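Student: Prediction below, plus the sequence it came from.
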Amino acid sequence: MKKELATFAGGCFWCIYAAFEDIPGVISVRSGFAGGEEENPTYEEVAMGMTAHLECVQIDYDADVCTYKDLLSVFWRQIDPTDDEGQFADRGYHHRTTIYYHNEEQRLLAEESKQNLDKSGIFSKPIVTEILPVTPFYEAEDYHQSYHTKNNEFYCQYRKESGRDDFLEKMWGTKHGE
């Protein structure tokens, strides 16, 4: 097994988490925070803008089964990469989109995928998702882990009302960008 890490910020981490957990080769997904300098931020601190962290997920995966390119493809289909002020109903810095790379190969693959998406013409506005070196990742509180399964009814309502599902269906033809 070739175990690697991927870290993505895509707005609400509950929605991004759910997109990755059932992919063959994904070992685990954790909701958390990256991008800020403060150590051990809480959800409340991040949500209130008291840190420079973004909500994100960190994925442990077997690169012999699932490639980083595969994960990038899933990521792009979960977000509006043209919105630099948040995602859907979730507004603010901590809901921006970012790909955090763990090594030079990931950086190059992320840059290539971003350029390809921009050139595809799928979006009429420029792709603004940043690609940055990973910073320390801090796991969110337990109640945020697997939130979509622990609180499925609320989660499904939240996704729908946020506008995420309608956007993904319009752009990709599926509710969850699959």
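Tutor: Yes, it's here.
Student: contacts, neighbours, all on C-alpha from now
Tutor: Fine.
Student: Residue 88 versus residue 44, what's the distance?
Tutor: 20 Å (Cα to Cα, to the nearest Å).
Student: Have a look at those two and say which one is more surrounded.
Tutor: Set residue 44 next to residue 88 and count neighbours by other Cα atoms under 10 Å: residue 88 wins out with 20 against 10.
Student: can you pull the contacts of that one?
Tutor: The neighbours of residue 88, taking Cα atoms under 8 Å, 6 or more residues apart in numbering as the test, are 80, 162, 163, 164.
Student: I'd say the third one and residue 80 touch.
Tutor: No: taking Cα atoms under 8 Å as the definition, residue 163 is not a contact partner of residue 80, at 10.6 Å.
Student: for the contacts of residue 88, which one is nearest residue 126?
Tutor: Using Cα to Cα, residue 80 comes nearest to residue 126 of the contacts of residue 88, at 10.7 Å.
Student: Which residue ranges of this structure form helices?
Tutor: 13-20, 43-47, 68-76, 104-120, 147-150, 152-162, 164-172 (DSSP state H).
Student: Now tabulate these in CSV and tack on distance to residue 141.
Tutor: CSV is the format used below for the helices of the chain (distance: least, Cα to Cα, whole Å):
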stretch, distance to residue 141
helix 13-20, 12
helix 43-47, 7
helix 68-76, 23
helix 104-120, 28
helix 147-150, 11
helix 152-162, 17
helix 164-172, 24
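Student: which of the ones you listed sits most buried?
Tutor: For those, average neighbour numbers computed from mean count of other Cα atoms under 10 Å are highest in helix 13-20, which has a mean of 22.
Student: Off-centre distance for that one?
Tutor: In terms of Cα atoms, centre = their mean, to the nearest Å, the centre of helix 13-20 is set 7 Å apart from its chain centre.
Student: Over to stretch 96-110?
Tutor: Using Cα atoms, centre = their mean, the offset of stretch 96-110 from its chain centre is 12 Å.
Student: what does that stretch rub up against?
Tutor: Residues outside stretch 96-110 that contact it (Cα under 8 Å, 6+ apart) are 5-11, 54, 68-69, 72, 79, 81, 83-87, 129-135.
Student: And here is the other one:
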Amino acid sequence: MKMHFILKPSLGLLLLAGTASLSNVASAAPQTLMVAGGCFWCVESDFEPVEGVSEVISGYSGGHLDNPTYKQVSKGNTGHFEVVEIHFDDDIVSLKTLTDYFWKTIDPTDPRGQFCDKGAPYKTALFYQDAEQKAVFDASLAELNANKPFNADIVTEILPAKTFYAAEDYHQSYYTKNPIRYGYYRLSCGRDDRIEDLWGEVASKQYH
């Protein structure tokens, strides 16, 4: 009877340990990546179709004002970037793959903004949430500098992440809610033309 009494809690502890281990494995894959690539409508449309990406949220980060609105940020004096928060499954697509893809969806040589959008909110950046992300970003940037197909300097910053504020509902998945207006904006802004000039291809077209 004593042996039976002792073994039952031990087995329970083993089961609990196993459950905790499985829980850690299950929760290890989902991650988030924060990037600024100019107009967040465009960055969202570039990343949402990527396999392994489960959600992309447009928003603001990096500034000194809590809960900023689009009107406040667009004036350019709050310090915020237009940012997207990318939720992805690391078992399907790695942070390194997404980072390398990010470079080819932007003009990393423009210090004033992106394409037809100029000003502080439209500058490019990668925001690291921990040391591991920073190491991935730094390595990707080093590879880019060694192999970039153009001579201009890379000015995209690698910055520590700050609080992310989701943008207003009408900005979320704007390209699917207003495809004609979005398509006209992207074309008239010259985004894809400039990307093709820099990189020789438009990386996001593989998903459209």
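Tutor: Nice, I can see it. Computed from a predicted model, the values in this text were never measured in an experiment.
Student: Over in structure 2, find the residue span stretch 151-167 of structure 1 aligns onto.
Tutor: Under TM-score structural alignment, the counterpart of stretch 151-167 of structure 1 in structure 2 spans residues 178-194.
Student: Look up how far residue 177 of structure 2 lies from residue 170 of structure 2.
Tutor: Residue 170 of structure 2 is 8 Å from residue 177 of structure 2, by Cα to Cα.
Student: what sits against the residue mapped onto residue 139 of structure 2 from structure 1?
Tutor: Taking TM-score structural alignment, residue 139 of structure 2 has residue 112 as its aligned residue in structure 1. When the contact criterion is Cα under 8 Å, 6+ apart, residue 112 of structure 1 has no partners at all.
Student: what does residue 35 of structure 1 align to in structure 2?
Tutor: Residue 35 of structure 1 maps onto residue 62 in structure 2 when the alignment is built from TM-score structural alignment.
Student: again, but for residue 62 of structure 1
Tutor: Per TM-score structural alignment, residue 62 of structure 1 is aligned with residue 89.
Student: Tell me the spatial nearest neighbour of that match, not counting adjacent residues.
Tutor: Using Cα to Cα, 6 or more residues apart in numbering and skipping the chain neighbours, the partner closest in space to residue 89 of structure 2 is residue 30 (4.6 Å).
Student: neighbours around the aligned partner of that neighbour in structure 1, how many?
Tutor: Counting by TM-score structural alignment, residue 30 of structure 2 lines up with residue 3 in structure 1. By the measure other Cα under 10 Å, the count of residues near residue 3 of structure 1 is 13.
Student: is it true that residue 3 of structure 1 touches residue 61?
Tutor: Yes: under the criterion of Cα under 8 Å, residue 3 of structure 1 makes contact with residue 61 at 5.6 Å.
Student: still on that earlier bit, so the match of residue 62 of structure 1 versus residue 42 of structure 2, what's the distance?
Tutor: Residue 89 of structure 2 sits 21 Å away from residue 42 of structure 2, going by Cα to Cα.
Student: Ok, residue 133 of structure 2 next?
Tutor: From residue 133 of structure 2 to residue 42 of structure 2 the distance is 23 Å (Cα to Cα).
Student: and if you look at residue 131 of structure 2?
Tutor: Between residue 131 of structure 2 and residue 42 of structure 2 the computed distance is 28 Å (Cα to Cα).
Student: What's residue 82 of structure 1 aligned with over in structure 2?
Tutor: Under TM-score structural alignment, residue 82 of structure 1 pairs with residue 109 in structure 2.
Student: what's near enough to touch its match?
Tutor: Counting by Cα under 8 Å, 6+ apart, residue 109 of structure 2 makes contact with 152, 153, 154, 155, 156.
Student: for the first one, what are its contacts?
Tutor: Each residue near residue 152 of structure 2 by Cα under 8 Å, 6+ apart is listed here: residue 109.
Student: and the closest residue to residue 11 of structure 1 other than its chain neighbours, how many neighbours?
Tutor: With sequence-adjacent residues excluded and distances taken as Cα to Cα, 6+ apart, residue 11 of structure 1 is closest to residue 95, at 3.9 Å. Around residue 95 of structure 1 sit 26 other residues, with neighbours defined as other Cα under 10 Å.
Student: With residue 178 of structure 1 as the reference, measure out to residue 129 of structure 1.
Tutor: From residue 129 of structure 1 to residue 178 of structure 1 the distance is 20 Å (Cα to Cα).
Student: Who has more neighbours out of the two?
Tutor: Shown here are residue 129 of structure 1 and residue 178; by other Cα under 10 Å, residue 129 has more neighbours (20 against 14).
Student: Can you find the partner of that one in structure 2?
Tutor: By TM-score structural alignment, residue 129 of structure 1 lines up with residue 156.
Student: residue contacts, that match?
Tutor: Residues near residue 156 of structure 2 by Cα under 8 Å, 6+ apart: 108, 109, 111, 123, 124, 125, 126.
Student: do that again at 7 Å, thanks
Tutor: By Cα atoms under 7 Å, 6 or more residues apart in numbering, the contact set of residue 156 of structure 2 is 108, 124, 125.
Student: which residue in structure 1 lines up with residue 44 of structure 2?
Tutor: Residue 44 of structure 2 maps onto residue 17 in structure 1, by TM-score structural alignment.
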